[in-house]
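**Student:** build me a model from this:
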Amino acid sequence: MSSIQVADQTFVAAPPAAIAELLGAANNWRRWWPDLRLDVREDRGDKGIRWTVAGPLSGTMEVWLEAVADGAILHYFLHAESTAATPLSPRAQAAANRARRVAGKDMSFEVKTRLEAGRPAGVAPATAAS
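**Tutor:** Sure, this is the predicted structure:
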């Protein structure tokens, strides 16, 4: 089991292809995870993207897009180990996990905010595929 374990999900009322377009832009990765070096392991198009992670962490990260109703559930996973020379204390380990959960939630809320902008609650996205 990895020391850093994050699993989260957020519903986004937008087509998976629109979400995938935002996820595929490397300039967004540098903003969402500025200290990590991400290499695409598998670009799954409108199903999401998988990366290998390097830098202060070593492991894997994925955003899986599950089409649901008039949008998609954005599933975020990070499984990694610290690359620090000395093991993290339990307190530092908990703080590192929390920081990575917050970064993942910040990413998913940014995607949601950008793609749902101007859409009244309860109204299907204008860009939904027919």
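**Student:** all contacts plus neighbour counts: C-alpha atoms, from now on.
**Tutor:** Will do.
**Student:** what about the helices in this protein?
**Tutor:** Secondary structure of the chain (DSSP state H): helices at 16-23, 26-32, 90-116.
**Student:** let's have the ones you listed in TSV, adding mean neighbour count and distance to S2.
**Tutor:** Shown next, in TSV, are the helices of the chain (neighbours: other Cα atoms under 10 Å; distance: least, Cα to Cα, whole Å):
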stretch	mean neighbour count	distance to S2
helix 16-23	19	24
helix 26-32	13	21
helix 90-116	16	11
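**Student:** so for M61, which of those sits nearest?
**Tutor:** helix 90-116 (10.2 Å; Cα to Cα).
**Student:** what about that closest one, distance to the chain center?
**Tutor:** 8 Å (Cα atoms, centre = their mean, to the nearest Å).
**Student:** which strands and helices lie in contact with it?
**Tutor:** The elements that helix 90-116 packs onto, with contact taken as 3 or more Cα pairs under 8 Å, 6 or more residues apart in numbering; DSSP states H and E, are strand 4-12, helix 16-23, helix 26-32.
**Student:** what angle separates that helix from strand 4-12?
**Tutor:** Using axes from the mean of the first three to the mean of the last three Cα atoms, to 10 degrees, the inter-axis angle of helix 90-116 relative to strand 4-12 is 20 degrees.
**Student:** here is a second sequence; please produce its structure as well for comparison:
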Amino acid sequence: MSTVSGMPQVDLVEETFIAAAPALVEARIRQPAFTARLWPDLRLQVQADRGVEGLRWTASGALVGSTEIWLQAYRDGVLVHTYLRCDPTRPNAPTEAVQVSPRAAVRELQRRAKYAKRVLWELKDSVEAGRRPGESAVR
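**Tutor:** This next block holds a predicted model:
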């Protein structure tokens, strides 16, 4: 699954802080429902299981390439780093990368960034439910 130009056309880097134990967040990101919600138009296959530090997948479908969630313990919670390094695919060819215009690539990146942030905030709200600002992280 190589990229068209050597660099992915959609290169998303997103970070969200969750005031919860890394193991608690790890358990949530491993649920198939979470990954299906995060990237509903991609088929993911685990490429690297990093335990409490997250997962890396190969992706095919609407995009082809890789995606990763890296969990970094930070203070009393965890930074959730989300990466999506992919190229758009040809219709009905879920592993065949196709070159798109720079404008189309930026639109796709922006659309996916907004969507990923919404899904990650839903995870944050769910994991931190009942925690008041300034209180210790959820364990």
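**Student:** what sits closest to the aligned residue in structure 1 for V25 of structure 2 if chain neighbours are left out?
**Tutor:** Aligning on TM-score structural alignment places V25 of structure 2 opposite I19 in structure 1. Spatial nearest neighbour of I19 of structure 1, chain neighbours left out: V111 (7.0 Å); criterion: Cα to Cα, 6 or more residues apart in numbering.
**Student:** for the one you found, what are its contacts?
**Tutor:** For V111 of structure 1, the contact set (Cα atoms under 8 Å, 6 or more residues apart in numbering) comprises V12, I19, L22.
**Student:** cool, and S82 of structure 1?
**Tutor:** S3, I4, P56, L57, S58, L88.
**Student:** mind checking how far it is from R119 of structure 1?
**Tutor:** For S82 of structure 1, the distance to R119 of structure 1 equals 40 Å [Cα to Cα, to the nearest Å].
**Student:** over to A54 of structure 1?
**Tutor:** 37 Å.
**Student:** one more: I49 of structure 1?
**Tutor:** Counting by Cα to Cα, the gap from I49 of structure 1 to R119 of structure 1 is 26 Å.
**Student:** the two: who's more crowded?
**Tutor:** When neighbours are counted by other Cα atoms under 10 Å, I49 of structure 1 and R119 differ, and I49 comes out ahead with 19 against 12.
**Student:** find the nearest non-adjacent residue to the aligned partner of the more buried one in structure 2, please.
**Tutor:** Here I49 of structure 1 is matched to L55 in structure 2, going by TM-score structural alignment. Among residues not flanking L55 of structure 2 along the chain, D49 sits closest, at 4.8 Å (Cα to Cα, 6+ apart).
**Student:** what's around the one you found, how many residues?
**Tutor:** 11.
**Student:** swap in S136 of structure 2?
**Tutor:** When neighbours are counted by other Cα under 10 Å, S136 of structure 2 comes out with 12.
**Student:** and E135 of structure 2, by the same measure?
**Tutor:** By other Cα under 10 Å, neighbour count at E135 of structure 2 equals 8.
**Student:** picking that back up, surely the residue nearest to L55 of structure 2 meets E68?
**Tutor:** No: checked against Cα atoms under 8 Å, the pair D49 of structure 2 and E68 is beyond contact range at 10.0 Å.
**Student:** which residues does stretch 124-139 of structure 2 contact?
**Tutor:** So stretch 124-139 of structure 2 is contacted by F17, I18, A19, A20, A21, L24, V25, D76, G77 (Cα under 8 Å, 6+ apart).
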